[in-house]
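Asker: Sequence below, structure please.
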Amino acid sequence: MQYGFCNLNIVPVRLEPADASEMVTQLLFGDHFKVLEKRKKWSKIRIAFDKYEGWVDNKQFLEITEDQYHKINQTPSELVADVIDFLQDDKNQLIPISLGANINKIVEFGNYTYEGRKLQGKNTKEQFLETAFLYLHAPYLWGGKTPFGIDCSGFTQMVYKLNGYQLFRDASQQAKQGEALSFIEESEPGDLAFFDNQDGDIIHVGIIMRDNYIIHAHGKVRIDRLDHSGIFNVDNNQYSHNLRVIKKIV
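Answerer: Predicted structure coming up:
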């Protein structure tokens, strides 16, 4: 088994080993993973944080040992708290890093310096919405996980991650976590609402706010109304998503 470490800011993880293939998620600086299959130009990986699998370009990560992989697993996370910041290497070169990058994992891989704000440990649920607002108006990007482009489940995963909690990557996977609630009135700000299509498949997720509002990624990270039917788009006065279930994770 081989292992890897993401030493770049944002790296696409693709469905197939090709640059033109669909991006299914992203690696942020500090993410680490197992290499399941290695080819000349591409590697199939399983990300340690959420066990998500996909293909990455071999030029866009650093190979590490099994001992380093397990040491990283045991190292508490320290996440970048600002939308964009910089590391400095031993050559005084600046390396851009984004919100949610894990800078506590760099101790194994060079003399980096970071003087920015960090997040660590678990926060109370009241903090979740404040974190969510950091992504407000971020453009929708399938597979994205940053304020420069993000999808619905990437948004919920990152908000929870920045507050010390772990969600799976896709909405359908996240819907299997936590405790189901019977009514919106039972929910608290920070709980998750899931939405399905005509076939009953979970296709969307958002974070519940106070007073029957929801923040979610749909075209952009936006705030809309939420009721027992689903999400009511305040711009076009139409329902955009059909409510399936509300889950309390924390």
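
Asker: rest of the way, CA atoms for contacts and neighbours
Answerer: Fine.

Asker: In this protein, where's the longest strand?
Answerer: When the chain is parsed with DSSP state E, its longest strand is strand 238-248.

Asker: Tell me which helix or strand comes right after the helix or strand hosting Gly54.
Answerer: Per DSSP states H and E: Gly54 is located in strand 53-57. As assigned by DSSP H and E, the chain's next helix or strand after strand 53-57 is strand 62-64.

Asker: now the other sequence, so there's something to compare against:
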Amino acid sequence: MINKSSAFLWSDHKPHAVKEKLMHQERKAKFYQLTDEEVLSLYTDRLVDSELLYGEIVDTKETSGAYTKIVVPDQKSSKDQAGYPGWVFTKDLSPIPEDWSAELDKAAIKKSTAQLNFFDMAYEKQEISVGTVFSVTEADEKNIYVLTPDGPGWIAKEAVQFLGQSSQDSAEQIISLAKEFLHLRYVWAGTSAAGFDCSGFVYSLYRVFGRELSRDAHEQALEGTEVHYSTAQLGDLLFFAYEEGKGAVHHVGIYIGDDQMIHSQTPGSKVIITTISGTNYAKELCTVRRHF
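Answerer: Next up is the predicted model:
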């Protein structure tokens, strides 16, 4: 299990200044701290392929020095049928709790961030990202009680969505949640409240409402039911491709009505709302996919 609020899935285990900084950064109870220049380096140097959240279960393959090669079963990818492959810091991994079971109820954080509290006072309260999924042992009127890599803890019930209990207004809820991240900086490969890339933004928000999408946009574009843009509804996913929509898929946004989408735009930019008509997006729109 991942034992940090978030952990990058590195594309390799070669040395790099950004990796070295994060490897030695004390951030147990909070997200990573990187400058805008260092965040841009994640993209320009192609350092990362995805990001993992606290408690994410992984399969380990091999260890090389300070890194462990893994696959991530919950992040579907054509790169490996077993899950998204890559490398993480070995110190960011902890054993799965002995009392964990796949049969336990699951709940996802539905706010931009939430606070995880531990029964073991040796651990400080931890900031947890939207999209983080926990195994639930019990719940009362105020809290849910969860298993974690650091022992049992609890989270305010108002901060979570029980998976398998999505409502008819899930699409509206996704849009409302997405708007909480307006002006959050784009982070290449990001899936957390510290910063998203375009497909990570969609992946994490849809996960909250029990929709398990592939991790990358070009694969997400093949999932769900295809509809015409003229009939697009709130929460539909809009995909864009090079060569005026005929080439490779390179971007995804969430339709919010009135010819607009919300999306994590591009490296160096932020989460923004964009009107489609009259822009290059109108020319590059290649498919619209519905999941609700």
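
Asker: rewinding a little: tell me which other helices or strands the strand holding Gly54 of structure 1 touches.
Answerer: In this structure, strand 53-57 of structure 1 packs against strand 10-14, strand 42-47, with contacts taken as 3 or more C-alpha pairs under 8 Å, 6 or more residues apart in numbering; DSSP states H and E.

Asker: can you put the ones you listed in CSV and add mean neighbour count and distance to Glu78 of structure 1?
Answerer: Formatted as CSV, those follow (neighbours: other C-alpha atoms under 10 Å; distance: least, C-alpha to C-alpha, whole Å):
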stretch, mean neighbour count, distance to Glu78 of structure 1
strand 10-14, 22, 17
strand 42-47, 22, 18
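
Asker: Of all those, which one is nearest Val35 of structure 1?
Answerer: The closest of those to Val35 of structure 1 is strand 42-47. By C-alpha to C-alpha, the value is 4.5 Å.

Asker: What span of structure 2 is that closest one aligned with?
Answerer: Counting by TM-score structural alignment, strand 42-47 of structure 1 falls onto residues 67-72 of structure 2.

Asker: Pull the residues that contact the matching stretch.
Answerer: Contacting residues not belonging to stretch 67-72 of structure 2 are listed as 13, 56-63, 80, 82-90 [C-alpha atoms under 8 Å, 6 or more residues apart in numbering].

Asker: filter the residues you listed to the buried ones?
Answerer: For these, a burial check counting by 16 or more other C-alpha atoms under 10 Å picks out 13, 56-58, 60, 83-90.

Asker: returning to what we had before: specify the stretch among the helices and strands packed on strand 53-57 of structure 1 that is closest to Leu94 of structure 1.
Answerer: With C-alpha to C-alpha as the criterion, Leu94 of structure 1 lies closest to strand 10-14 of those, at 15.0 Å.

Asker: Superposed on structure 2, what's the mean shift for that closest one?
Answerer: When structure 2 is superposed, strand 10-14 of structure 1 averages 0.8 Å from its matched positions, counting by mean C-alpha distance after the TM-score superposition for structure 1.

Asker: out of the buried ones among the contacts of stretch 67-72 of structure 2, which one sits closest to Glu219 of structure 2?
Answerer: Comparing these against Glu219 of structure 2 with C-alpha to C-alpha places Tyr84 closest, at 12.4 Å.

Asker: Surely that closest one is in contact with Gln75?
Answerer: Yes: in this structure, Tyr84 of structure 2 is within contact of Gln75 by C-alpha atoms under 8 Å, at 5.5 Å.

Asker: between these two, what contacts are shared?
Answerer: Residues touching both Tyr84 of structure 2 and Gln75 (C-alpha under 8 Å, 6+ apart): Arg215.

Asker: That'll do, ta.
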